[in-house]
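> fold the following, please.
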Amino acid sequence: MADYYSDNADALFERYNALDFEGVHADLLSSLPEVAGAALDVGAGAGRDALALAKRGWEVVAVEPAQRLRGLGEAFTQGYAVQWMDDRLPGLDAVRALSERFNLILVSAVWMHVPPMERERAMRVLSELLAPGGRLCITLRHGPGDSERAFHPVSRAEVEQLARQRALVDITPSGTGGTRPDCQGRDEVTWETVCLQLPDDGTGALPVLRHIIVNDQKSSTYKLGLLRVLTRIADGLPGMVIRRTDQYVTVPLGLVGLYWLRLYKPLVIDCQLPQTQGNTGYGFAKDPFYALRHLSAFDLCVGQAFDSHTGKLLLAAIRDACQNIRQMPVRYTTWPGSTDPLFIAEPATTRLRNVPVRLDRETLLRFGVFHIPSHIWDCASRYACWLEPAIINEWVDVMQGYELRYDDGPARGALRWQTPVRRTHLVRDLIESRLAVEPAPQCTWTATRLKANHYEVDHALPWVHWNNNDLWNLLPATRRANREKRDRLPAAGLLDDAHDRIVDWWASTYLNSRYRDQFIIEAEAALPMVEDASIPAAVFAGLQHQRRRLKQNQQIAEWVGLKPNSLASYRWP
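Predicted structure coming up:
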């Protein structure tokens, strides 16, 4: 089907864009959310609808599988808040890998291409991509097909039935639920619009997690520890996902073990706070664990490198942690009312060798893989800032039950996630070295040349909202720009305008230097959908996705720059 749309892209581009959005979608205009947010245009075609939404203030992810038509649409929407992706129903695998939710999903002139046996899955996928209160608008084509494309019969009744199975509410305005004539004048073709809404979270993940956090019996803190580790990974390291299916998201088991060590080290070694009832000891805290007492939270991060001696000890500690995780929290963390485990750990035999170690994806995969239900992963990613305080509060209560001789101050202090300090000195040194040669680096946000003692290092995605010191996130800026940006996200248009300056900085400063491996490992771990971070354009696309995730999940204020009117290449909503 995509071949037809690519082969006839030029003619279809002219035909689709000859029609205006308001005329084609008159039935759904009153169903659009009043406040613009994140929109997904499935089967975006030539970009007409994506452009119209962007002009109304929406940030749009436009999905189109036909390569030639997608290219024309991307050029047509250039300069607007539209990001294009190659994906399709029923799976929308690439979109789901972003772990985003959308306030509006438009499926226009697409449903008749989805085979009937795949529609239940398509509706489930679409419903899981909706934000609470989000709206799904589907247009249905009635009438005969043609000799070049496969059209399947559609009906409003079928869509409504599938929607009820996913707890979606039909909000199609009265008076607009009937069929309407074809805008291209084809007498045998009519159209119908169905508008659906997700009234709440809709996935069932939050009740499951709340049950485990609050209601489950706990003889140790291990269940809470596992949930917190997975929440931290989902929030901070989406790029470490190995694969995703309808049922599970898979990450390296060694990554879970690494974060387990990072979480329990201050509790067990630094503060000696009991984590189980009685004096039974800890299955993961063996000699290698205690031998790592000199390592900091910064050391226990993806991308760090160690000599052969420390590396072997660390891998042994990770191995012990993975074994304990499988035997305890994975075994006893079950679906509510069931004995079926919520998570699945598949270990692999690991040989420890006396060689230098770098904590990259390959190394952490040597311990096996860990499977997390997809809707649990998405929930942890989207609601990490809400889930983690709930986990910590319950954790303190559990520890108080083990040991009554301290107040909760030490407990909360030890449970504070040990993030690396806000470090920019390396990038400052790199800027200084670049100032010594012509031309001087440019400010990321204003394009002005930097001057000695009048520049700062900016966290593109603000440190206060997302503790990330990765090289890709540290950008040169004038002192004025950095201080006016403060803790705000760069607006979509500002980021788009800075594209060339950002990728040039990455390429010249990191990818063509001794920091290449560090840059690649960090970017592939922290940013979604970055398979090859040696390609700056791929990293920039990941940065765009992560910016939008933070905006949606945390409602962070945006910064449009010092002089938004000077960004002539971007059409501001």
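
> going forward, measure contacts and count neighbours with C-alpha atoms only.
Will do.

> report how many residues lie close to Arg15.
Per other CA atoms under 10 Å, the neighbour tally for Arg15 reads 12.

> do Asn453 as well
9.

> distance of it relative to Asn482?
Going from Asn453 to Asn482 by CA to CA, to the nearest Å gives 14 Å.

> cool, Gln555 as well?
20 Å.

> over to Leu258?
34 Å.

> what does Gly71 give?
Gly71 is 35 Å from Asn482, by CA to CA.

> now the other sequence, so there's something to compare against:
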Amino acid sequence: MGSLPHLPTFSDSFHLISAFAVLQHIPKQDLFLSLFNIKQNLKVGGYFVFSLPENRMDLDNDSRDKERRLHCLYHLKEITMILEQLGFQVIMESHFSDSEYRGWSWSFCILKLEHKQSLPLDTIDSLLNRERKTATYKPALLRALCDIALENLNLVEYVSDHVFIPIRLVAEKWVVYFWNLFSAPIYLPQVSSDKLDKPSSLRKTFASLQSKLNILDDFLEKQALFHSGKLIDMDLQKHMNLFLGQWEQTIIKGPIQYTSNGDLFHYDPKRQMISMPIAIWREFVLFESWIRDAVILRWAGEIERLSRKSVRTGLAFDYLMMGQNLERKQNQVRSLFLKKTDLACIWTGKPLNKSNLDIDHGIPYAYWKNNYLWNLFPTDTKSNRRKSEKIPSAELIMKSELPIRDHWIYVFQLRPNQFTFELKNFLGKYYEARDWDKTLFALFQETAETIASRREVLRWEGE
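As a prediction, the model looks like this:
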């Protein structure tokens, strides 16, 4: 009747769908759409059953066997994480040997499509509310995990029952959070020893870099060059490396070491990654928006306590919520888009010029604080007002695939260093220079659907 990722629309949905030894043959760019269409054909309360091979050592560098068949090395948890975001609940997982003794094993999973999710958050609640507090570094770590769960999911590695997250990625998140706090015209203490007349070592390090980069936007733009190896200013490159290295050490010797007496998070110096149990990571993925709000509020309360109430929680909250200069960012992107002679609205195809051009966050900023170039689209002013904070529907995204991919290729040609950095930060292990636009489109679809599903966001059908 059909094949993955595209399935026909049946007159009735099913109680059970199975995919035994199927999903490993689906490339990453088709994986989410395949799982989404399986969900679309399943009754609420119905079951999805699948199996995956494990520990295959007979594949070449392109993940192909000797017959040249594709075998993507998906981890079981990688698949279930997507399905849980789409409303499934894991019922059973098991592992067994290959019956034909071919040298690998199999994982097997049964999931049920539920109306809603209900998972315990006791561990994270304990971290926020019951553990001893001497600094704001624990909320900063939890906030970074929330943001990585939303923005950088493909940089996370799954190994057995743990996930591994790059320490440098967490440090880069911290820089963004603390930049506005350390730049504030009022003193916002972050540790009990952080005094106006005796600032913390992190604050001193920040001041040395801030003298070279005046605003957060400058740091983020230079960071893209730093990662691409194109930062010509060697002195600045050295400062940025030392700066991020000191923040990494603060993370390792602070919240990693002391959270839950060092039992929850661990640092692997060989991998240069932080590890945590998949069971806890799952909650960050499924409930990142709720956890983030609680973490930021707790962080603001800690600033009030550390300042001995000279800074009230509400004012601290305002600084914690500050991001990049959006107006400046929008003006830069407008100038970039207007260089195109045949500029058109990404959603309607209407011709655009200086008078009717708006910049649209494809996935709205209200749900995802993402100013990456690939999430910013040219759109007609009137259409952008109608879209507002809605997420484009699955049908509209599919219909707009070619204009979206063409637009990305155009922006990539104008800003290759920045675009590549932002692309790798999102695609992670799935980044390849070849066909990156197809993979990005698949993961853009996945992100739009999972955010809309988790938060029950209104969808925009276009015009």
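
> care to give me the TM-score?
Once the chains are laid over each other, their TM-score by TM-score structural alignment, normalised by the length of the second structure reads 0.74; 412 aligned residues with a CA RMSD of 4.3 Å.

> ok so, going back, looking at Gln555 and Asn482 of the first structure, which has the bigger crowd around it?
Ranked by neighbour count (other CA under 10 Å), Gln555 of the first structure and Asn482 place Asn482 first, with 22 against 11.

> which residue in the second structure aligns with the more buried one?
Aligned by TM-score structural alignment, Asn482 of the first structure pairs with Asn384 of the second structure.

> I figured its match hits Asp358, correct?
Yes - in this structure Asn384 of the second structure lies within contact range of Asp358 using CA atoms under 8 Å: 7.0 Å.

> and the strand ranked longest in the first structure, which residues are buried?
Secondary structure of the first structure per DSSP state E: the longest strand is strand 130-142. For strand 130-142 of the first structure, burial by neighbour count (16 or more other CA atoms under 10 Å) applies to 130-142.

> elements contacting it?
With contacts taken as 3 or more CA pairs under 8 Å, 6 or more residues apart in numbering; DSSP states H and E, strand 130-142 of the first structure sits against strand 102-107, strand 190-197.

> that's a strand at Val457 of the first structure, yeah?
Yes - counting by DSSP: H, G, I helix; E, B strand; the rest coil, Val457 of the first structure falls inside a strand.

> tell me the contacts of it?
Residues in contact with Val457 of the first structure (CA atoms under 8 Å, 6 or more residues apart in numbering) are 424, 427-428, 474-477, 482.

> and these, which two are furthest apart?
Greatest spatial distance among these (CA to CA): Val427 and Asn482, at 14.6 Å.

> residue ranges for the strands of the stretch 351-463 of the second structure, please.
357-361, 376-380, 391-392, 459-460 (DSSP state E, counting those that start in this stretch).

> can you check which of the ones you listed gets nearest to Ile79 of the second structure?
Using CA to CA, the nearest of the strands of the stretch 351-463 of the second structure to Ile79 of the second structure is strand 391-392, at 23.5 Å.

> now the closest one on the first structure. Mean distance?
Superposed on the first structure, strand 391-392 of the second structure shows a mean distance of 0.8 Å to its aligned residues (mean CA distance after the TM-score superposition for the first structure).

> which other helices and strands contact that strand?
So strand 391-392 of the second structure, by 3+ CA pairs under 8 Å, 6+ apart, packs with helix 436-455, strand 459-460.

> give me whichever of these is most buried.
Burial of these is given as mean neighbour count (mean count of other CA atoms under 10 Å); helix 436-455 ranks first at a mean of 20.

> centre of the chain to that one, how far?
11 Å (CA atoms, centre = their mean, to the nearest Å).

> do the same with stretch 47-55 of the first structure
On CA atoms, centre = their mean, the centre of stretch 47-55 of the first structure falls 23 Å from that of its chain.

> where do the helices sit along the stretch 1-150 of the first structure?
Taking DSSP state H, counting those that start in this stretch, the helices of the stretch 1-150 of the first structure run over residues 2-7, 9-17, 21-24, 48-55, 67-76, 93-96, 119-128.

> just send those helices back as a markdown table, with distance to Gln400 of the first structure too.
Listed next are these as a markdown table, based on distance: least, CA to CA, whole Å:
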| stretch | distance to Gln400 of the first structure |
| --- | --- |
| helix 2-7 | 60 |
| helix 9-17 | 65 |
| helix 21-24 | 60 |
| helix 48-55 | 52 |
| helix 67-76 | 57 |
| helix 93-96 | 40 |
| helix 119-128 | 38 |
